[in-house]
Every structure is written in structure tokens, then in C-alpha cells.
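Chemist: no letters, just coordinates:
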């Protein structure tokens, strides 16, 4: 076993303190000692070090009868870096900008319109747009919305959640999707125009990140997210890690066949509007049976707009029908992520990367 060097120990302590400032807000040195278990001199050095690095600043004194150095409050300088999350759908997209604390500081939304064409439009760098006739210039629209949401702030990274497969190692889209104006080089072209790193991820994978950190799967190492929205999809988390598969297709439950019919056709939006909850639960259970039998995740989360809207009543019906089909015990819950799960997962993913960069991994 290797012994941690003093530099490594300092880096670990610094990151621990910064994470606590994110979680709790401004803290005094005694409170930091209490939360970390570190000694008074270690905390004093840590605070001086983080202040000198421009990560922490003094913001006043705690409300207490006895004043003094120990009452000084320190906060994370959350404006040090910003991230952008984008939920890109077939109907439009929403962009959100968050600071290092995770606080949203700006948003912008756009909806696709058949009038958005390349004719007569300029690209963000002043050249003529080259999108196909009748298609919006997606790079220009994204750039405009991101700059509007950022309001002069320079983001460190943009994380986009979009339908379709994304290759795990290259981050490149694998195949076509139905987003208007889509182009295979979208991440790289947006990087060129904005001058910041752009990460593309499957939108349901990002929703699973949010579910794991903020929703029904908090505290669970294993779960499967079934996405019931404009399309049918899924995501897999095992041993606390999102699993993408070798080509980015892990969790794509919509491709399953149920009684000779595609699962996406069995429980798609049009079908969900016409069948009773009991029948919908039966169809979901038939498809979920396959993934439960193979992965034994212990938890199935019903996400997307339809999963959330149906709530626990549908989750209970699915759990009952799944139990009748499989001896593998599986809890079924409705998503509890507040707001846009894809957008929140995109921001969380960006924050993980930027905090490692700014705080030190």
C-alpha cells in the first residue's frame, strides 16, 4: 500500500472542503473542522490555500454572541466557472447555465419552426449557413441560445443531451436522428464556433444521471431507467456507474420485440393515450421482464414525461405484473427528479468535469 504524500493529502482535504461548501453553503472554520474531522492548523492552512487560489472568500461573520476569528464565514467563489446543459429534442431545445455551486444563472429555449431555413441566414461566424433547405441552422440556433443564457459569462463546457446513440469513446453521434437541422459534426462545429469544449451524450443517459443523484434512484447502486416520452428508451446504471455498452446502445429498450411487436410501438405516445393503465402496465412489464432477467437491477424507474405524470399508481401496477412474471425481486418507482431531468443531468455531468478541472481531480 502506498502512503499518500503531503501534496496528495492537501489535495484531498481541499476537495473535501470545497465539496462541503457546495453542499452546505458558507461555513466557519470550526464548522469545517467538525464536518471534516481535520485539525485546527490543517483547516487554517486549507482556508489560506483556497483563498489564495481564488476558490474561497471571506463573506462576513456568523451570527453568534462571541465574535472573533472563528466566526468568519467562507464561501465558494461559485462564479469562478460555469457550465451549460442542453436538452435537445425533436421539437426544440432548452439551454441552462449553472455556476460551480450548481445554481442556475440563466436559461434560454428555442422551438423548431419550418420557417427556420438556411435561405438568407448567416452562420454564427458570419458565413452563409449551409443547412439543407427547410432545415434550421442548428449550430446557429444553439449558439444564439447558449450566449443568451450565459449573458456574457464564458462557459467551461457545454453538455448536450440528444436522442440517438453516442459512441462512448469518441463522443461522436452514431447514426441519424430526427432532430431538425441535425448534422454529424454538430459537437465539433459548435466547439469551433463557441470556443469551448462540447460533450454530446444520449439524453436518456443524462436523465439517468439526474435520477441517480437527485431522484428515485438516490442511494441505489443498480437500476434501470425506462424512458416514456416522445420516444421509448432506457439507461442502465450498475455498481453506481452509467453503462453505455461498446457502441452506446446499452439500455435501448425500445428496440425489444414484445409478442412480435416492437416495444416502442407497444407503449408509444399514441398507444398510451388509448389504453387503460392496467393494460399499459402489462405491456411495460412484458418489456421490462427481459432486462430484469438479464441484469437483475433491483429497481426500475419509470421516467420521461409520461412516467412522471402516471406516477406511483402506474409504478405499483408495473411492479405487481413484473412480480407475476419473474422471481427476481424488482422495485418499480416513478421518477422524482424535479424539472427537466435531461437538462439537470447535462448540468450535473458538466459540473463533475469542471469541478475536477478547477478544484483538482
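Modeler: Done, it's in. Bear in mind that the values here come from a model prediction, so they are computed numbers and not experimental data. Numbering: from 1, shown residues only.

Chemist: for the rest of this, base every contact and every neighbour count on C-alpha atoms.
Modeler: Noted.

Chemist: which ones are touching the residue lying closest to residue 56 once chain neighbours are set aside?
Modeler: Leaving aside its sequence neighbours, residue 56 sits nearest to residue 76 (C-alpha to C-alpha, 6 or more residues apart in numbering; 4.6 Å). Listed by C-alpha atoms under 8 Å, 6 or more residues apart in numbering, the contact set of residue 76 reads 18, 21, 22, 25, 26, 55, 56, 57, 101.

Chemist: now the helix or strand encompassing residue 289: buried residues?
Modeler: In this assignment (DSSP states H and E), residue 289 forms part of helix 277-295. Within helix 277-295, the residues scored as buried using 16 or more other C-alpha atoms under 10 Å are 277, 280-292.

Chemist: next, the one to line up against it:
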């Protein structure tokens, strides 16, 4: 590593800046890099030469600027590093490849029943990584990082999951260590609702400095709080585990026997409401199949959901509350409006309440976003470091293929 402040160090910093510009803007000529960076043409040429030497960029074409010779266009090699985003939940395992450009790759899926009886964290995730690579036709050896979303909090201090109820065969202890040993690459394990909040922020509909709360309503209930782009995870990773909060007595009437918010708002509770209102005995299953929540169910469910939102308003006071998860989606704006009305009826708060703006699998979207940033950071670090033996060997192999 070059000594800070020396010409060699400055050259590394310029090379890292040039790589970021190429990642942000796509193919550029030496002159284009010079204009965007504010550096001279000779310096821009040096940046390009340094990145080519390290095998991080390649010539991808030419551009004509009118009179004079055409200029060579350079771009970041998209095969430098890949990641795999994984979402594990009660329904099964879904995964997709991630690259430096954010290319949309196919999603590989295996249902919970299709995973068989001999499940474990290593088997589930390794199978998901392999499926993503096969779907994208990318070698397994090219995967450098994996991000896994799970329906559990993850303690960063002890590397333990708080619950594996939704993941049969999984061990709670040393989860990241287990997966890294099995996969041979860097692994990040995160709570599914936290990753869904990352995806929500990525829609661009939320102000950069805004605080929002994502209430995930599905098999159970979960919460993620994002403050100006940072998801609050807590000392033990348990921030947002509101399913264990006790239900306030007397607020919803004596006939509500739920002990905590999980009892009050989970899948079993939704089915009970469906039976009691005559809407459907399998309301949650209907929701998973894409059906909207019936009005009769919304009338009962919205005041209950308000009891889950009120503690969040009292502690965090976010600018926006977003409903996600299968039940949040199925309720849509009708559920948002009725919940907001129930909050206004019982408290001084009048929050903005909206339905998620993320389409598709929000957890997988969030994991993709996390990996995309990590892959970019990894490649940028390599731009400012000496050429490794691994990179040197790869450059030689690439050049030999070109000669042959």
C-alpha cells in the first residue's frame, strides 16, 4: 500500500475515482474521464493505464468527436465480481445473481416442500447460490459475496439468530460462520424486514433525510426504522421485533384474547377474523394467492393494526409509515386509510400511512441493493491497491485468450 500523500498514493486515489465514475456513468473515453474528474488529460490517461494494468477496465468500443481520430471507450469489467441475494422464509428460498451493473437476472425458486426433510442453513443457502448461478449461467467460483434475508433478528455480537421457527433444520448459533465455511466467500445475514426497508428507500420516493417506519404484516409482524438512509438494528439486532409487545388491555374490547401483537395481527388472527366475519375461513392463504382483503376483514383488522403503529409513533415519530408484506399489500390504500383513521380516533398523531412502493420480492430487492454497494466498494478498493497475484494471473489468462 502506497504511503499517504506520495505520488503513488495520489495515483491510486485517482484510479479509484476514475473507477467510480465509470461505474456511475458507463463507458467513457480518457477525455470524458478528465472532464468529469476535473483532472488533466495526461492524468486521465495515467488513470486509465493504471486500471487497465490491474485488469479492472477494458476497451469496449470507440466514439467519434467530429474531426480527428476516434477515441477509445473504456468500461469496468462486469465479470470482476458477482454476489447472490437470497430470501429464506416460510414459503421457501428465492435467490438471484447480482453484478456491478445491477443487471436483472432470473430468480431461482425452491418451495419449502421442495427443499425436503434434510434442511440446514448450509444446504438451503448453498442450493440457492447454485440455483442463482445456473439460472444466470455464471460460474459458481465467480461469486464473492452472499446476502441472506431471514425472518429473524441477527445478533451481530454473538452471530446468533433469535428464532428459526420459520426455517426447519436451521441452527441458531454461528449462522454467518456456518454459511461462510460452506460457501467459501463473504456472507451477510440480515433480518428480512430490514432488507425490505433498504428496498423501500431505493424506490426514490422517500426524502434523503426522512425517517420512515416499515411495518411488515405477513405470517407475523415486524418493523424496520430507517433514519436518513440508516436502518436501526439495535445492540443485539433486535430493533423492530414488535411482535412480542403486549396488547393493551381494554382498548379493543373484552372479546380480544390476544396476548401480544403476534397473536393480534399474525396469520392465525387474520384467519379467525375471516371466519368470524364470514369473509373466508382461509383469509391468509387467499392473501398469499393475490386476493385483496375483504372490507369486512379490514373493518376489524385496521383498528388492531393501529395498536401496532401507535408505539412506533410514540418512540420514533417518523414522517411516514409504510405497510409491507403480503397482508400490507393485500390491504393496500384501504388498509392504510382505515388504520390512519383508527390512530387519529385514539391518539394525537395523524401520520402519513402508505402501502409499499416496492414491486416483487422486497427482501430480495433489498439484498440485491446491499450486495450491489458491497461489490462496488470491493472493486473500488482494488483500484487503489497493488495488483494481487490473483488479478495478475487473471490478466495473463485474459491476454492469452486474446492472442489465441
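Modeler: Received the coordinates, thanks. From a predicted model like this one, the values you see are computed outputs, not experimental measurements.

Chemist: tabulate the buried residues of helix 277-295 of the first structure (a markdown table), appending distance to residue 191 of the first structure.
Modeler: Shown next, in a markdown table, are these (distance: C-alpha to C-alpha, whole Å):
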| residue | distance to residue 191 of the first structure |
| --- | --- |
| 277 | 45 |
| 280 | 42 |
| 281 | 43 |
| 282 | 45 |
| 283 | 42 |
| 284 | 39 |
| 285 | 42 |
| 286 | 42 |
| 287 | 39 |
| 288 | 38 |
| 289 | 41 |
| 290 | 39 |
| 291 | 37 |
| 292 | 39 |
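
Chemist: quick one: which of those is nearest residue 157 of the first structure?
Modeler: Residue 157 of the first structure has its nearest neighbour among these in residue 291, at 33.8 Å by C-alpha to C-alpha.

Chemist: tell me the residue in the second structure aligned with that closest one.
Modeler: Structural correspondence for residue 291 of the first structure with respect to the second structure (TM-score structural alignment): residue 312.

Chemist: quick one, what contacts that match?
Modeler: Residue 312 of the second structure touches residue 213, counting by C-alpha under 8 Å, 6+ apart.

Chemist: got it, and residue 330 of the first structure?
Modeler: 292, 296, 297, 298, 299, 300, 319, 322, 323.

Chemist: aligned to it, what sits in the second structure?
Modeler: In the second structure, the residue equivalent to residue 330 of the first structure is residue 351, according to TM-score structural alignment.

Chemist: returning to what we had before: looking at the contacts of residue 76 of the first structure, which are in strands?
Modeler: Secondary structure from DSSP state E places 56, 57 of the contacts of residue 76 of the first structure in strands.

Chemist: including distance to residue 351 of the first structure, could the contacts of residue 76 of the first structure go into a markdown table?
Modeler: Below are the contacts of residue 76 of the first structure laid out as a markdown table (distance: C-alpha to C-alpha, whole Å):
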| residue | distance to residue 351 of the first structure |
| --- | --- |
| 18 | 13 |
| 21 | 15 |
| 22 | 11 |
| 25 | 17 |
| 26 | 19 |
| 55 | 15 |
| 56 | 17 |
| 57 | 20 |
| 101 | 8 |
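
Chemist: same list, the contacts of residue 76 of the first structure, but as TSV with neighbour count please.
Modeler: As requested, those are exported to TSV (neighbours: other C-alpha atoms under 10 Å):
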residue	neighbour count
18	22
21	20
22	17
25	14
26	21
55	18
56	21
57	18
101	21
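
Chemist: closest to residue 154 of the first structure among the contacts of residue 76 of the first structure?
Modeler: Using C-alpha to C-alpha, residue 101 comes nearest to residue 154 of the first structure of those, at 15.9 Å.

Chemist: pretty sure that closest one is touching residue 22, no?
Modeler: Yes. At 5.3 Å, residue 101 of the first structure and residue 22 qualify as touching, with contact defined as C-alpha atoms under 8 Å.

Chemist: so what's the residue count around the residue lying closest to residue 61 of the second structure once chain neighbours are set aside?
Modeler: Spatial nearest neighbour of residue 61 of the second structure, chain neighbours left out: residue 73 (5.2 Å); criterion: C-alpha to C-alpha, 6+ apart. Counted with other C-alpha atoms under 10 Å, residues neighbouring residue 73 of the second structure total 18.

Chemist: much appreciated, bye for now.
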